[in-house]
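Peer 1: Structure of the sequence below:
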Amino acid sequence: MNNLLIAERDRLVADLGLTSARWQVLETVGLQSAAVSAAQIARQLHISRQAVQRVLNDLAGQGLVALTADAGDKRAQLVSVTPEGSRMLLELDRRSEALRQKILQDDHGLVAGFLEHANHVAGQGGRDAEPHPTPRPDTAQPAAWPARAADAAMAVPARSFETVQGHILDSIRSGLLQSGDRLPAERELASNLGVGRSAVREALRSLEISGLLRFKRGVGGGAFLRESGSEGIETSIRSMLILGRLPLTDLLEVRASLLGQCARLGAQRGTEQDFAQMDRNIDELERCVRTFKDQVAAIVPATEFYRLAARSTHNRLMVLLVDAIADLVAEMLTELKHRPRLNSVTARREMVAAMRERRADDAARVIRSHSSDTNRLLLRSKRTFAQQP
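Peer 2: Just a heads-up that it's a prediction; the model follows:
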């Protein structure tokens, strides 16, 4: 709805040489009782000072605002509305009222329904909530800014980078963005959403950390929607371990339960191709254990076995969870310089044999018993994890 209203406002003022962003900033300047700085306007609108300054420069070029030196701060300028700007504000008020009437007369009642729902959420627990709550003075928006109606109803304005995040997530949910697609450039996103590029960068970085985006440098680079993977889950778990917000025992308990469930579901759903891949993996693990002197050489096939067990369940979420935990376990085993033993090979062969014969309980029992032994070893890595930067 926010995007639709912004587009409608852009259409209404296109003949005046304005955009929604210029309209909003000009109105905010017009509401001030005295000349103010770009930083003060930015704080009121909850966007970056740089974004406001760029818009003010455009408005000054159109003769709608005047920029004067600030006697108290030589690095800053004060902005005020010119007589031409005042006449423009009167025209904007007229057009804004026409837009509001158009929205209220919407045959489908979309906006009225949205505001009713927003007010219901804001007023839960009290039946006498006003239909249009009055914003607090420090967060009040210009009266002619209907695109922020939801924020006014909730009395909690969204931060700029959250607006960018919401726009990207909506595009994914609607199918406009799919795995592998490249997002618009930072400048384009900032212009379309009326925010500063710093807000766009913050949103993109947050989505990258969550595992939703990946970045590519060079020609043809940019931000891309990541194909489904476990990176975001792994990053979150790792951060919680490092910060001490997740006990390692909790992670290891979940690991043992997941592997037991993998064995159980794999016994029910696994194919001969799944079991053959697990057999080859066990053969590689045994070769590494018997021939390599390097203590960590066998860790890769040892943890890869758990990934293959998860894939035999044909449950995508199970695969994501096990992949994320397998990466962390491999890291801990490497730090401990632990070398898998032949009993690891034996336990895996027993598990796969039970899965082939569809003995789900036996398969789960074998791997859970082996996981418990491994977990006791992994608990020694708790201190190592906590010391990571």
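Peer 1: For the rest of this, base every contact and every neighbour count on C-alpha atoms.
Peer 2: Will do.
Peer 1: Which residues does the host helix or strand of R205 contact?
Peer 2: Element membership of R205 [criterion: DSSP states H and E] is helix 197-209. Helix 197-209 has contacts (CA atoms under 8 Å, 6 or more residues apart in numbering) with 47-48, 51, 160-162, 164-165, 186-187, 189-190, 213-215, 223, 232, 235.
Peer 1: residues of the helix or strand following it that come out buried?
Peer 2: Following helix 197-209 in sequence order, the next helix or strand is strand 213-216 (DSSP H and E). By neighbour count on 16 or more other CA atoms under 10 Å, the buried set for strand 213-216 is 213-214.
Peer 1: how far does strand 213-216 sit from the chain's center?
Peer 2: With CA atoms, centre = their mean, to the nearest Å as the basis, strand 213-216 stands 13 Å off its chain's centre.
Peer 1: tell me what it is packed against?
Peer 2: helix 197-209, strand 222-225 (3 or more CA pairs under 8 Å, 6 or more residues apart in numbering; DSSP states H and E).
Peer 1: and this one, so I can compare the two:
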Amino acid sequence: MNDGQDLAFHQVRTRRVFEEICEQIRQRLASGVLKPGDKLPAERDLAVEFRVSRPAVREALRTLEMSGVISLQKGVKGGAFIRDGNPQLLTQSLQDLMFLGRVSLRSLAETRELITGVVIKLACERATEADFQAIEQNIDFIAGIQDLQQRGEAGALFFRLIAQATRNEVLMMLVDSMGDIVRYVVDKAGRKPRPELVPIRRRILKAMRARDADAAMKNMGEYLAVIHGDLEGEPVEVVRPGRSLQAVTRNAAVLRGGAVAKKMPKTAPKAAPKTVSKTAPKGTATAAARLAPAKVAATRAGRRAA
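Peer 2: Okay, the predicted model is just below:
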């Protein structure tokens, strides 16, 4: 953005105020007026230009920061800066949806299989000898190591190298995002040695070098069947409304361990308790307890009005 360039924001008239602010900033980004690295005007100046309160601007900036559009930096030279695109945000969004129960592992695995088929087909058409050599070196590296964590990281690179051969950045982001989530689940469940995958990788590479997309896709299907087979029936704790992430983490071991599961009650209580113990651990307050302050405030307001 050139110094002195008018961003031409308009007075907010519709929606919730902070949403309209976010939308206008996104529009300037889409039109090219704002570019990665540009610094937005100060909070006070934005409030004047939008003709809104500073808290509304502050909420909009926080929303854009959580969305990965801007970064908020402190200090004399700080401020709100437009960020470069970060594919990791896609991974985080999909992972959050999975934890919230909106995306199932089965759907994720199915989508990964479909997209990988497209990736293999394009890679067979567009890959160069340099791509094939990089994939071959990756396979040789995996075959020569025993550490399961390193093998997992190298396995993720195997998919990334194939995606890079498509010369399609969107496919690369999708492959990385879904692969990262699958790795997370596998790591939580406990990795298993899979020596049978090395020869399958070599068959995939051989078919790709021959530009035989059908054979490459068939072998990739066999590969993914092994990987995704570990995910079937794997319990992934989701974050229910009113539950804390700490509680989810504590229950993860209970879900996977039969011995520990015996300690859990067979049925959940039908109703949440009306009160919360003063000694209850942080993050375990019920919805009723969280609403209690609001009810007290409403009661006091009613008494004052009376």
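Peer 1: Can you pull the TM-score for these?
Peer 2: The TM-score (TM-score structural alignment, normalised by the length of the second structure) is 0.69; 236 aligned residues with a CA RMSD of 2.5 Å.
Peer 1: related to what we said a few turns ago, so which of the helices and strands packed on strand 213-216 of the first structure gets nearest L12 of the first structure?
Peer 2: helix 197-209 (25.1 Å; CA to CA).
Peer 1: Relative to the second structure, which residues correspond to the closest one?
Peer 2: Under TM-score structural alignment, the match for helix 197-209 of the first structure in the second structure covers residues 54-66.
Peer 1: Would you map the helices across the stretch 1-150 of the second structure?
Peer 2: 17-31, 43-50, 54-66, 88-99, 105-126, 129-143, 148-164 (DSSP state H, counting those that start in this stretch).
Peer 1: The shortest one versus helix 54-66: what angle between them?
Peer 2: The one in question is helix 43-50 of the second structure. 110 degrees (axes from the mean of the first three to the mean of the last three CA atoms, to 10 degrees).
Peer 1: list the helices and strands helix 43-50 of the second structure packs on?
Peer 2: helix 54-66.
Peer 1: mean shift between the helix it packs on and the first structure?
Peer 2: Aligned to the first structure and superposed, helix 54-66 of the second structure gives a mean residue distance of 2.6 Å (mean CA distance after the TM-score superposition for the first structure).
Peer 1: Sort out which residues of the strand or helix carrying F385 of the first structure are buried, please.
Peer 2: Using DSSP H and E, F385 of the first structure sits in helix 382-386. Going by neighbour count (16+ other CA under 10 Å), the buried part of helix 382-386 of the first structure is 382, 385-386.
Peer 1: closest to R245 of the first structure among those?
Peer 2: A386 (10.5 Å).
Peer 1: ok, whichever residue in the second structure pairs up with A309 of the first structure - contacts?
Peer 2: Alignment note (TM-score structural alignment): A309 of the first structure maps to I162 of the second structure. Counting by CA under 8 Å, 6+ apart, I162 of the second structure makes contact with 119-120, 123, 131, 135.
Peer 1: make it 7 Å
Peer 2: I162 of the second structure makes contacts with A123, as judged by CA atoms under 7 Å, 6 or more residues apart in numbering.
Peer 1: of the contacts of helix 197-209 of the first structure, buried ones?
Peer 2: Using 16+ other CA under 10 Å, the buried ones in the contacts of helix 197-209 of the first structure are 47-48, 51, 160-161, 164-165, 186, 189-190, 213-214, 223, 232, 235.
Peer 1: Show me the two of those residues that sit farthest apart.
Peer 2: A51 and T235 (31.7 Å).
Peer 1: quick one: the residue nearest to H10 of the second structure when sequence neighbours are not counted and Q73 of the second structure, what's the gap?
Peer 2: Nearest in space to H10 of the second structure, with sequence neighbours left out and distances taken as CA to CA, 6 or more residues apart in numbering, is F50 at 6.1 Å. Applying CA to CA, to the nearest Å, the value for F50 of the second structure to Q73 of the second structure is 22 Å.
Peer 1: what do you get for S93 of the second structure?
Peer 2: 23 Å.
Peer 1: can you check L114 of the second structure too?
Peer 2: 40 Å.
Peer 1: ditto for A225 of the second structure
Peer 2: Counting by CA to CA - A225 of the second structure and Q73 of the second structure are separated by 45 Å.
Peer 1: cool, A109 of the second structure as well?
Peer 2: Counting by CA to CA, the gap from A109 of the second structure to Q73 of the second structure is 38 Å.
Peer 1: same thing with V238 of the second structure?
Peer 2: 33 Å.
Peer 1: Next: A297 of the second structure.
Peer 2: 36 Å.
Peer 1: before we move on, the earlier item: reformat the helices of the stretch 1-150 of the second structure as a markdown table; add distance to A189 of the second structure.
Peer 2: Shown next, in a markdown table, are those (distance: least, CA to CA, whole Å):
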| stretch | distance to A189 of the second structure |
| --- | --- |
| helix 17-31 | 39 |
| helix 43-50 | 46 |
| helix 54-66 | 29 |
| helix 88-99 | 15 |
| helix 105-126 | 13 |
| helix 129-143 | 21 |
| helix 148-164 | 13 |
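Peer 1: Between the ones you listed, which one is closest to V260 of the second structure.
Peer 2: Closest among these, using CA to CA: helix 88-99, at 21.9 Å.
Peer 1: start and end residues in the first structure for that closest one, please.
Peer 2: So helix 88-99 of the second structure sits over residues 231-242 in the first structure, by TM-score structural alignment.
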